[in-house]
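> Predicted model and sequence below, questions to follow.
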Amino acid sequence: MDKIVADTVRAVSFLSRLPVPGRYFSDGAVPAAQSSRSYPLAALIVALPAAALLFLLRSVGLDALFAAALTVLVLALTTGALHEDGLADCADGFGGGRDRDRVLAIMKDSAVGAYGCTALVFSILLRIAGVAAIASGTSAAAAALAVIGVAVISRAAMVWHWHYLPAAKPDGVAASAGQPSSDSTAFALISGVVIGGVLSLPAAGFGGAITALLLAAILCSGFTRMTSARINGHTGDTIGATQQVCEIVSLLGLALWI
């Protein structure tokens, strides 16, 4: 249990800007992959501020669309737009690169191009629309739990993508982060499915929870295969993009049942 707690704290530190106790890093830098099994557990904490805000705003009667926009804003602020950055870089690289080397070069460039801007705009709009659809059709508490549930599901998908593909560049940042083991991946997927599914039930019922999980699995698998075909491996950007894509389709899966 102590190891799971330590891994969860380290995962929270890696996935967000939330402060964590320094004693969990007393042994020095730890490869990010070592804490990957706890990503779905860390998502419970990372998404909590946004979910709490949504609950409060809807409880006082604020319009669902406005509340959803503020919720997505807080999610981005809490993570430092970590995953949004990955999505934008992937969109630029996959959209503008004709071969593997060019795709990787574009993804490494810090500038954001037309593909990246378009991806960010639609990611933000779709997530706001998804949260608003859920918040307008269910209780404040159920909507807040759904936001956390979707966060859990999408972080589990990150681990799946990360484990399935090797690092695209042996000397890159992703390679230095390591790769989740089979046991860590299994733990992340099982905990993500169970926790994410249970938290989604109050908003959309069993059908909605299953739909959200299935859509996340399908899109994660499809994006992973596309990434393998384009660059023969993963990068930090593709891991972040996986989270964004799976969060969007998980929200869609829930909204379809509300």
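It's in.
> rest of the way, CA atoms for contacts and neighbours
Fine.
> Helix, strand, or coil at residue 171?
With DSSP: H, G, I helix; E, B strand; the rest coil as the basis, residue 171 sits in coil.
> That one - how many residues pack around it?
Applying other C-alpha atoms under 10 Å, we find 9 residues neighbouring residue 171.
> Equivalent analysis for the one 10 residues further on, please.
Residue 181 sits with 17 neighbouring residues when counted by other C-alpha under 10 Å.
> Second structure for comparison follows:
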Amino acid sequence: MFCVHPVHSRTRGKQVDIREYIDDVARSVAFLSRIRVPQRHFDGHDGRLNRTVRAFPVAGLLIVLPAAALLSILEALGAASLFAAFLVLAVQTLLTGALHEDGLSDAADGLGGGRDRDSALTIMKDSRVGSYGVVALILSFGLRTSALAGIIPLLSPIGAAMVLLAVAAASRAAMVWHWSTLPPARKDGVAASAGQPDPSAVQAALLSGAAIAVLFLLPNAPLLTIASVALAIFAAVFAFTDVVRDKIGGNTGDTIGATEQVAEIAALCALALAL
């Protein structure tokens, strides 16, 4: 009678889990950026992201890695902090295709200019950028650039790169939290078609995002500073999510993308103040 050795079964199960997680990382990178990944990671995939979101923090780290490496090189070469910060954010924006900035702009226009739920959602779908969106983008780039420029001189080249990676992982975890907290505001929107995140995937994303952030921040910042960063991210994302809930009653692809920007701004500003 044929039987499978339990040790071999557990080993194969772990191998399958690892392959599935690698697939989720690749799908997350493709979803959150313009970086191309091999088609084999999408074979048999239905396009839903219920489980895939667990890999968002790791995907964020990989997406921002080139910008972090550039920051390290620029600081080692003695480049001006403001120039380095602006160039690094430009690279990040190119790698993501301005995905999160677009979400921030559309969300600001809808939430700021919409008289009610329906008008807010209509404005968010409009490809044109309004005054609220323009102001939001100016503030986003201005705050992130100035905060990063203030942080760079306080850290080593490697330390500055590690901080950038920590913020990337934490801000992508914040996206998952916002996504999971609210229902889709539209039945035919991006968030609805991608599916509501599974509770286990949300937990994995939050734990991995926090672990990566602490791991990369710990050599460069005291515990009190790390705690202030965590508090700033939580307060900013919680407040933004509450505004979205009151205004449109649920999330959209734009509000999910805007959450990344809100978390990134909060983290960098907290670091600039606390370091």
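Yes, it's here. Just so we're clear, the structure is a prediction, and the values are computed from it rather than from any experiment.
> Would you pull the TM-score for this pair?
After superposition, the two chains reach a TM-score of 0.97 (TM-score structural alignment, normalised by the length of structure 1), with 258 aligned residues with a C-alpha RMSD of 1.0 Å.
> list the contacts for the most centrally placed residue in structure 2?
Most central in structure 2 under C-alpha atoms, centre = their mean is residue 172, positioned 2.4 Å from the mean C-alpha point. Each residue near residue 172 of structure 2 by C-alpha atoms under 8 Å, 6 or more residues apart in numbering is listed here: 56-57, 60, 209, 260.
> quick one: the counterpart of it in structure 1 and residue 79 of structure 1, what's the gap?
Residue 172 of structure 2 maps onto residue 155 in structure 1 when the alignment is built from TM-score structural alignment. Distance, residue 155 of structure 1 to residue 79 of structure 1, by C-alpha to C-alpha, to the nearest Å: 12 Å.
> any shared contact partners between those two?
Contacts common to residue 155 of structure 1 and residue 79, judged by C-alpha under 8 Å, 6+ apart, are absent.
> so after the longest helix seen in structure 1, what's the next helix or strand?
Counting by DSSP state H, the longest helix found in structure 1 is helix 182-231. Using DSSP states H and E, the helix or strand that follows helix 182-231 of structure 1 in sequence is helix 236-255.
> so where in structure 2 does that following helix end up aligned?
Under TM-score structural alignment, the match for helix 236-255 of structure 1 is residues 253-272.
> Could you check which helix or strand contains the nearest residue to the residue nearest to the centre of structure 2 once chain neighbours are set aside?
Closest residue to residue 172 of structure 2 apart from its sequence neighbours, by C-alpha to C-alpha, 6 or more residues apart in numbering: residue 57 at 5.1 Å. Counting by DSSP H and E, the element that carries residue 57 of structure 2 is helix 56-76.
> In that helix, which residues are buried?
Going by neighbour count (16 or more other C-alpha atoms under 10 Å), the buried part of helix 56-76 of structure 2 is 56-75.
> Could you confirm the match of residue 172 of structure 2 falls within a helix?
Yes: checked against three-state DSSP, residue 155 of structure 1 lies within a helix.
> Residue 12 of structure 1 versus that one, what's the distance?
Taking C-alpha to C-alpha, one finds residue 155 of structure 1 at 11 Å from residue 12 of structure 1.
> ok, now residue 212 of structure 1?
In terms of C-alpha to C-alpha, residue 212 of structure 1 sits 24 Å off from residue 12 of structure 1.
> hang on, the earlier thing: could the contacts of residue 172 of structure 2 be laid out in a markdown table, adding distance to residue 151 of structure 2?
Output for those, formatted as a markdown table (distance: C-alpha to C-alpha, whole Å):
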| residue | distance to residue 151 of structure 2 |
| --- | --- |
| 56 | 25 |
| 57 | 22 |
| 60 | 20 |
| 209 | 21 |
| 260 | 20 |
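> of all those, which comes closest to residue 144 of structure 2?
Within the contacts of residue 172 of structure 2, the smallest distance to residue 144 of structure 2 is 12.4 Å, found for residue 260 (C-alpha to C-alpha).
> Find residues that contact each of residue 155 and residue 12 of structure 1.
Taking C-alpha under 8 Å, 6+ apart as the criterion, residue 155 of structure 1 and residue 12 both touch 39, 43.
> Now do the buried residues in stretch 162-179 of structure 2.
Taking 16+ other C-alpha under 10 Å as the criterion, stretch 162-179 of structure 2 shows 162-179 as buried.
> which residue in structure 2 lines up with residue 142 of structure 1?
Residue 142 of structure 1 maps onto residue 159 in structure 2, by TM-score structural alignment.
> wait, what's in contact with its match?
Per C-alpha under 8 Å, 6+ apart, neighbours of residue 159 of structure 2: 219-220.
> excluding its backbone neighbours, what's nearest residue 250 of structure 2?
Closest to residue 250 of structure 2 by C-alpha to C-alpha, 6+ apart is residue 185, at 4.1 Å.
> And for that neighbour, the neighbour number?
If you count neighbours by other C-alpha under 10 Å, residue 185 of structure 2 ends up with 20.
> what residue of structure 1 takes the place of it?
Match for residue 185 of structure 2 (TM-score structural alignment): residue 168.
> wait, its match sits on residue 229?
No: Residue 168 of structure 1 lies out of contact with residue 229 (C-alpha atoms under 8 Å); the separation is 11.1 Å.
> Report the aligned residue range of structure 1 for the strand or helix carrying residue 103 of structure 2.
Using DSSP H and E, residue 103 of structure 2 falls within helix 99-113. Using TM-score structural alignment, helix 99-113 of structure 2 corresponds to residues 82-96 of structure 1.
> Buried by neighbour count: which residues of the matching stretch qualify?
82-94, 96.
> Which positions in stretch 243-254 of structure 2 come out as buried?
For stretch 243-254 of structure 2, a neighbour-count test (16+ other C-alpha under 10 Å) marks 244-245, 247-254 as buried.
> now stretch 161-178 of structure 1
For stretch 161-178 of structure 1, by 16+ other C-alpha under 10 Å, it's 161-169, 174-175, 178.
> what's it in contact with?
31-34, 179-182, 185, 220-221, 224, 228, 231-236, 239, 242.
> cool, stretch 8-23 of structure 2 as well?
41-42, 55.
> can you put those residues in a markdown table and add distance to residue 143 of structure 2?
Listed next are the contacts of stretch 8-23 of structure 2 as a markdown table, based on distance: C-alpha to C-alpha, whole Å:
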| residue | distance to residue 143 of structure 2 |
| --- | --- |
| 41 | 36 |
| 42 | 37 |
| 55 | 27 |
